[in-house]
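Asker: For reference, the sequence and a predicted model appear below.
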Amino acid sequence: MKRAIAKTGNVTALGAMSGTSLDGVDAAILSTDGQRIDAFGKTSYRPYSAQEQVVLRAALGQWSGEAVYAAQKVVEKAHKDLLEPFGQVDLIGFHGQTLAHAPRTRGTLQVGDGVWLSQALACPVVWDFRTADVELGGEGAPLAPFFHFALSQHIRAETPLAFLNLGGVGNITYVDPGYSKPEETGALLAFDTGPANAPLNDLLQARLGLSYDKDGKIARSGTVEQGALELFLSEPYFAKVPPKSLDRNDFSEMIALVSELDDADAAATLTAMCAAGVAEGMRHCPHPPSRVLVTGGGRHNPVLMKMLAVSLECPVAPVEEVGLDGDMLEAQAFAYLAVRVARGLPTSCRGTTGVRMAVGGGTVSWP
């Protein structure tokens, strides 16, 4: 195996993402030179079993110990199962599974050993994307914005727009396509907007044994508890100027705010909290975006999408409206970032994570 990636030209990279919703692992092939997107390739998905989800949930918020080791083994096996059938690619981008995120104190923890995966798949693996950013004073999240900048060029956007990812946690990227590079001051602004699907999924799992609110059916039949919503919006996080990021469980008290509501009203209120967090976040954008393109599982919830359309002062649509795959955008992002790491290009900057200088995170492990 050669121990280098070609310095120029397109690379066939395979990206994988296991998000905070804990539903499973996405994988996608991308052809790119680390700057422009050449082509989107094959995609696949491997759900976590109910037992695997139990193991992962038991490790959330922990930094070490047996629960973390057990979660690591689940993550590694799931990725090997999913990625092996893709066959030969030039490079793999392996994000791993975030268990804990506290950039200002303890750092950030994504489990999954890239050295092991590179050996198991006989392919170079780029991993540990966030540590370098945190060590230089950054939030370590979100990391998809540089890919969002490339997407804005790919879809030939001419005016500022926003990409909104609604996974377990919500995050937004404001993109000004008038700049030539993502690390230029003013090209990007990105931050976590607040909780998205995680609190609702956790509540439905605990109460009804459901993994999510399919088609928003439960929330649609409920009424939003305005008092709980107002308490939620009084959290200092929303007034804090970016950069800022969240751990999956940072707003765990949301569940307590709806604990006495029935299932439908609790679901409606948690859904409204997600939309309200996004609306508050939009206040930090330097200019109103021309549109908001939504990716992640939240875009499948018509109740949430309607709440966003009502609360935001611009058109809101799933990314499929511009020909993108909202289920695979984050996996594609880590394929893209892997190529940038391999070529020594930055993957985050002050506008995306608050890092002191544009930095290329990630470690390359060779089989």
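Answerer: Cool, got the structure.
Asker: Going by C-alpha atoms from here, please, whenever you check contacts or count neighbours.
Answerer: Will do.
Asker: Roughly how far does Leu233 sit from Phe146?
Answerer: To Phe146, Leu233 is 29 Å away according to CA to CA, to the nearest Å.
Asker: for comparison:
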Amino acid sequence: MEAKTAKTGSRPEVGLAALARARDLLGTADHYVVVDGTDWYRADAGIQRLVRVDGPEPPPYGGRGEIADVDFAVALLSDELWKVADRHRGGERPIDPEEFLKLAGFRTHTGAWVPIRKETLWQARRRALVDFERRGREGGLFTSHKTIARAVAELAGAKLTEDLLDPFCGAGSFLWDAVELAQRNGTGLRVARGYDLDRRTVDVARSIAEVSPVPVEVVAADALEADLPRSACVVSGPPFGLRFSEPHELMDGSKTRNGDSLLLDRLLRLLKPGGRAVLHLSLNITFRADVESYRRYLATHFRVAAILGLPNGAVPGANVRTVLMVVDASEPGDTFVAQLGEDWETQLAPDGAALQAALKHIDGERP
């Protein structure tokens, strides 16, 4: 049903054009014009004429409909996110996770609540949040570029058979794409876990995890201090450019204050034997002189399966060059290396040449 309110004193026919547009956009079936909030007119099937009625007719089967169209649900949730942001603009918490959690449907002109189907809500919450973040930083939540999140999932795909971990999950971009791919391909992923320092970000990630088809646990914790479980697959985009006041010892016995190498070391320590890490890292991990001994250690103790260089612009709001690195906790082997240019999004699309070439090198021909 779609209802259009006409101004006092206007002819109800002025609402016909708006009803026709709503039908074309939303696929609605019953259409009404309301004058002064009390006088109801129902449109015919072609939305050409109006007939005065006592009020809206209840839909068949008790009106227990659900929103199933993902694009429509994303549009509704995005609109509500911006309304929430406007209400909180200038405050310390522009987006309240509790309000985001409530965005699970919409209320019609007549006051009826129409829920979003759970399977649809799982996709719509993720897309609405990412779109909101890319249009502006009002939310204050970290989300990765959707092309990178999707590529990380594809590169991890063959190892999404047991458990999944992101120790620096932000709002969960890498987790959600990996879970979706695992579900689509039937890989048998049983559980996913995410950790992040920011409690507000964790709350938003939990609101998405609530409707995930795979159990997802999101914890507010410091990944460098917490006792994290070892996992068969680790995906993550840790913070760039950190420097610690005290040196930390790496797996090769060297010590460093450099956050990029320290976080890489922490992530690789979390792999189970035979597991895989797919990481979005600062480019300097590949060339800094003070990381040379650690790179040699990785090359002789892990399989550094692929390194895909990304240009500036791959990280929203940051002028930094980065790489996607795939590391298996297995016997060393050759590394697939590619530096992507301005068409990096095309190259990393599911059917992109660079992604397909990397997957062929890492996992062999797909069945």
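Answerer: That came through fine. Worth saying up front: this structure is predicted, and the values here are computed from it rather than measured.
Asker: Could you get me the TM-score between them?
Answerer: After superposition, the two chains reach a TM-score of 0.27 (TM-score structural alignment, normalised by the length of the first structure), with 160 aligned residues with a CA RMSD of 6.3 Å.
Asker: Go through stretch 147-155 of the first structure and flag the buried ones.
Answerer: 147-153 (16 or more other CA atoms under 10 Å).
Asker: Which residue, other than its chain neighbours, is closest to Leu50 of the second structure?
Answerer: Excluding the flanking residues, the one nearest Leu50 of the second structure by CA to CA, 6 or more residues apart in numbering is Ala43, at 4.5 Å.
Asker: Any idea how far apart the tips of stretch 264-274 of the second structure sit?
Answerer: Criterion CA to CA; first-to-last residue distance in stretch 264-274 of the second structure is 17 Å.
Asker: go on, stretch 192-206 of the second structure?
Answerer: OK, stretch 192-206 of the second structure end separation, CA to CA: 12 Å.
Asker: is it true that the residue nearest to Leu50 of the second structure touches Val51?
Answerer: Yes - applying CA atoms under 8 Å, one finds Ala43 of the second structure in contact with Val51, separated by 6.5 Å.
Asker: of these two, who's got more company?
Answerer: Taking other CA atoms under 10 Å, Ala43 of the second structure and Val51 do not tie; Ala43 has more neighbours (21 against 12).
Asker: Would you quantify the distance from that one to Val202 of the second structure?
Answerer: In terms of CA to CA, Ala43 of the second structure sits 47 Å off from Val202 of the second structure.
Asker: Please name every helix or strand in contact with the helix or strand hosting Val202 of the second structure.
Answerer: Under the criterion of DSSP states H and E, Val202 of the second structure resides in helix 199-209. If you count contacts as 3 or more CA pairs under 8 Å, 6 or more residues apart in numbering; DSSP states H and E, helix 199-209 of the second structure packs onto helix 97-102, helix 118-135, strand 216-220.
Asker: Just want the angle from the second one to helix 199-209.
Answerer: Looking back up the chat, that one is helix 118-135 of the second structure. Taking axes from the mean of the first three to the mean of the last three CA atoms, to 10 degrees, one finds that helix 118-135 of the second structure is oriented at 140 degrees with respect to helix 199-209.
Asker: so the following helix or strand past helix 118-135 of the second structure versus helix 118-135, what angle?
Answerer: Using DSSP H and E, the helix or strand that follows helix 118-135 of the second structure in sequence is helix 146-156. Helix 146-156 of the second structure runs at 130 degrees relative to helix 118-135, counting by the same axes, to 10 degrees.
Asker: Give me the next element, helix or strand, following helix 146-156 of the second structure.
Answerer: Helix 146-156 of the second structure is succeeded, C-terminally, by strand 163-166 (DSSP H and E).
Asker: And the next helix or strand past that following strand?
Answerer: Next helix or strand after strand 163-166 of the second structure toward the C-terminus (DSSP H and E): helix 173-185.
Asker: Tell me which residues of that following helix come out buried.
Answerer: 173-182.
Asker: so which of those residues comes closest to Glu292 of the second structure?
Answerer: For the buried residues of helix 173-185 of the second structure, the closest approach to Glu292 of the second structure (CA to CA) belongs to Phe174, at 28.5 Å.
Asker: The closest one touches Ala153, doesn't it?
Answerer: Yes - when contacts are counted by CA under 8 Å, Phe174 of the second structure is listed as touching Ala153 (6.9 Å).
Asker: Now render the helices and strands packed on helix 199-209 of the second structure as a markdown table, adding distance to Thr322 of the second structure and mean neighbour count.
Answerer: Putting those into a markdown table (distance: least, CA to CA, whole Å; neighbours: other CA atoms under 10 Å) gives the following:
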| stretch | distance to Thr322 of the second structure | mean neighbour count |
| --- | --- | --- |
| helix 97-102 | 30 | 14 |
| helix 118-135 | 19 | 20 |
| strand 216-220 | 26 | 20 |
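Asker: Arg21 of the second structure: which of the ones you listed is closest?
Answerer: Nearest to Arg21 of the second structure, of those and by CA to CA, is helix 118-135 at 22.8 Å.
Asker: Sticking with Glu273 of the first structure, tell me its helix or strand.
Answerer: Residue 273 of the first structure: Met, not Glu. helix 263-282.
Asker: Quick one: list the elements packing against that helix.
Answerer: strand 169-175, strand 188-195, helix 197-208, helix 217-220, helix 226-233, helix 302-311.
Asker: TSV please, covering these and showing mean neighbour count.
Answerer: Formatted as TSV, these follow (neighbours: other CA atoms under 10 Å):
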stretch	mean neighbour count
strand 169-175	27
strand 188-195	28
helix 197-208	19
helix 217-220	20
helix 226-233	14
helix 302-311	18
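Asker: In TSV: the ones you listed, plus distance to Ser118 of the first structure.
Answerer: Output for those, formatted as TSV (distance: least, CA to CA, whole Å):
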stretch	distance to Ser118 of the first structure
strand 169-175	29
strand 188-195	31
helix 197-208	31
helix 217-220	42
helix 226-233	43
helix 302-311	39
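Asker: Ala78 of the first structure is nearest to which of the ones you listed?
Answerer: Among these, helix 197-208 comes nearest to Ala78 of the first structure, with 20.8 Å by CA to CA.
Asker: Can you report how many residues neighbour Asn165 of the first structure?
Answerer: Number of residues near Asn165 of the first structure (other CA under 10 Å) recorded here: 26.
Asker: same check, this time on Glu249 of the second structure
Answerer: Under the neighbour criterion other CA under 10 Å, Glu249 of the second structure is assigned a count of 12.
Asker: do Gln339 of the second structure as well
Answerer: Neighbours around Gln339 of the second structure, by other CA under 10 Å: 12.
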